[in-house]
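S.K.: Here's my sequence, what's the structure:
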Amino acid sequence: MKKLLLVEDEKIMAKNIAFFLEREGYQVDIEYDGIEALQAYNKNTYDLILLDWTLPKKDGLEVCKDIRKTSQIPIIMITAKGDLFDKIIGLEIGADDYLVKPFDQRELLARIHAVLRRNEKANDNDAAKVEQWLEYDGIKLDREKLMIQFEDKHVSLTANEYKLMEILMKKPENVFSREFLYEAVWGGSLMYNERTVDMTISRLRKKLLEMTGKKYFEAIRGMGYRLGGQV
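M.R.: Sure thing, here's the model as predicted:
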């Protein structure tokens, strides 16, 4: 039985969601603020976290950031903030999906199933890997610690930055469309927006430039990106 942590300060909503998910075969723990959520996370083992954005004591974004320092457990943000910019922020700090209130409980269930499937597939792929490092042009991508190393320098990556970097490093001469990268990294769970990909590429480019002095990620007009390094 999959065990979920639901963090939602609206108690009636939290209990209704938990009741629905328990009928669907999940075990659900409920916490009502960010501090208690982190305490529960540190004490227990969960398969997925449903995390409200606006919480007492510590908001959902800060909770997500804290968890992402040590874990890649699937996280679905649940919030009333429906602007595209808010969605991008939620995904960029490490959330795997984003659901806007009010929502149908069946949609929530479908999102949970989809995120768990992707996570299980990723874990299967990780189990098949025997090398910790992926290398290109002197750059090393640490698959265990989610960081890039170049000579004696290193920099940490967000979960989505890591996924994007891994795809491009595996086939550095290939050109990948924005649509492909979005689907591979964000799972296509939101309406496609190329700015999400561009913003992540921009942050990675800046990190690599500061480390190596090279401008990576060549933009191919009308197509997408490839890794490539230029002085």
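S.K.: alpha carbons only for contacts and neighbour counts from here, please
M.R.: Noted.
S.K.: Which residue, other than its chain neighbours, is closest to the residue nearest the centre of the chain?
M.R.: Geometric centre of the chain, nearest residue: G94, 3.6 Å, by CA atoms, centre = their mean. Using CA to CA, 6 or more residues apart in numbering and skipping the chain neighbours, the partner closest in space to G94 is A159 (5.6 Å).
S.K.: number of nearby residues for that neighbour?
M.R.: 22 (other CA atoms under 10 Å).
S.K.: another one to check against the first:
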Amino acid sequence: MSEPHILLVDDDGEIRRLVTKFLRESGFRVTSVRDGREMRETLKSTSVDLIVLDLMLPGISGLELCRELRAESAIPIVMLTARGDDLDRVLGLEFGADDYISKPFNTRELAARIRAVLRRTTAQGETRLDPSWRFTFDGWVLDTRRRELVNDQGVVVDLSTGEYDLLLSFVEAPQRVLSRDHLLDAARNRVSSVFDRSIDVQVSRLRRKLGGDGTPDMIKTVRGLGYLFVPEVAKA
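M.R.: Modelled structure (predicted):
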């Protein structure tokens, strides 16, 4: 199997040098760039498996680049944030990042998070052993072979890696209350802390994509317990 290709976007030359060196020693192929302009140019001519994207960049910010990427691609994004406060984390998830890590960070932890996101992405692209690979609910279809969500009008709805994992957890266990810890493990492959609200952000994003414009919510909040996927789900 070829080395996963990581695109590192950070304006700090020392961070680029150190992270690039460590990731290459850890079995990744790495291209590093300084800003959004160089990132765009690289993506025009190069295929990458994951982007490590700094929040604070000169010119267009990492958040805007994240939103731009997510509007046209489902490529996994790990966001680097200068601070560990909730606002940075929530904004990163709102704009479509699949994971985040706060500076200063441990390079081993960054590599572990990259591998976790890539494992989920790879698993999503493989044929499931279960012959039931399509889930239908209220006229919608989740195709796990193509990693596609199609709405009741036949339009494909783009999902980030985290949103896809979250929805898959719901359709595999419909009309059951799933705790935040369970969903966080499934959607982001890490253990939450008591105060981690990132799963609520992911649920909010997913609700909007499932038609949160006045239509009844498909995802019900069960106070103090977690969330419940309301529709009946059939496998095909």
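S.K.: care to give me the TM-score?
M.R.: The TM-score (TM-score structural alignment, normalised by the length of the first structure) is 0.81; 227 aligned residues with a CA RMSD of 3.0 Å.
S.K.: circling back to that earlier point, go ahead and confirm the residue nearest to G94 of the first structure touches L91.
M.R.: No. A159 of the first structure lies out of contact with L91 (CA atoms under 8 Å); the separation is 9.3 Å.
S.K.: From P216 of the second structure, how far off is A186 of the second structure?
M.R.: Distance of A186 of the second structure to P216 of the second structure, computed by CA to CA, to the nearest Å: 25 Å.
S.K.: where exactly do the strands run in the second structure?
M.R.: Remark: strands assigned in the second structure by DSSP state E are 5-9, 29-33, 50-54, 77-81, 99-102, 134-137, 140-143, 148-150, 156-157, 177-178, 219-222, 226-229, 234-235.
S.K.: so can I have a markdown table of those strands showing distance to R115 of the second structure?
M.R.: Shown next, in a markdown table, are those (distance: least, CA to CA, whole Å):
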| stretch | distance to R115 of the second structure |
| --- | --- |
| strand 5-9 | 11 |
| strand 29-33 | 13 |
| strand 50-54 | 10 |
| strand 77-81 | 11 |
| strand 99-102 | 11 |
| strand 134-137 | 26 |
| strand 140-143 | 24 |
| strand 148-150 | 22 |
| strand 156-157 | 26 |
| strand 177-178 | 25 |
| strand 219-222 | 29 |
| strand 226-229 | 28 |
| strand 234-235 | 30 |
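S.K.: possible to save these as CSV with distance to L43 of the second structure and mean neighbour count?
M.R.: Converted to CSV, those look like this (distance: least, CA to CA, whole Å; neighbours: other CA atoms under 10 Å):
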stretch, distance to L43 of the second structure, mean neighbour count
strand 5-9, 9, 22
strand 29-33, 11, 20
strand 50-54, 10, 25
strand 77-81, 14, 25
strand 99-102, 20, 22
strand 134-137, 31, 18
strand 140-143, 27, 20
strand 148-150, 23, 20
strand 156-157, 23, 13
strand 177-178, 38, 18
strand 219-222, 36, 16
strand 226-229, 37, 20
strand 234-235, 37, 14
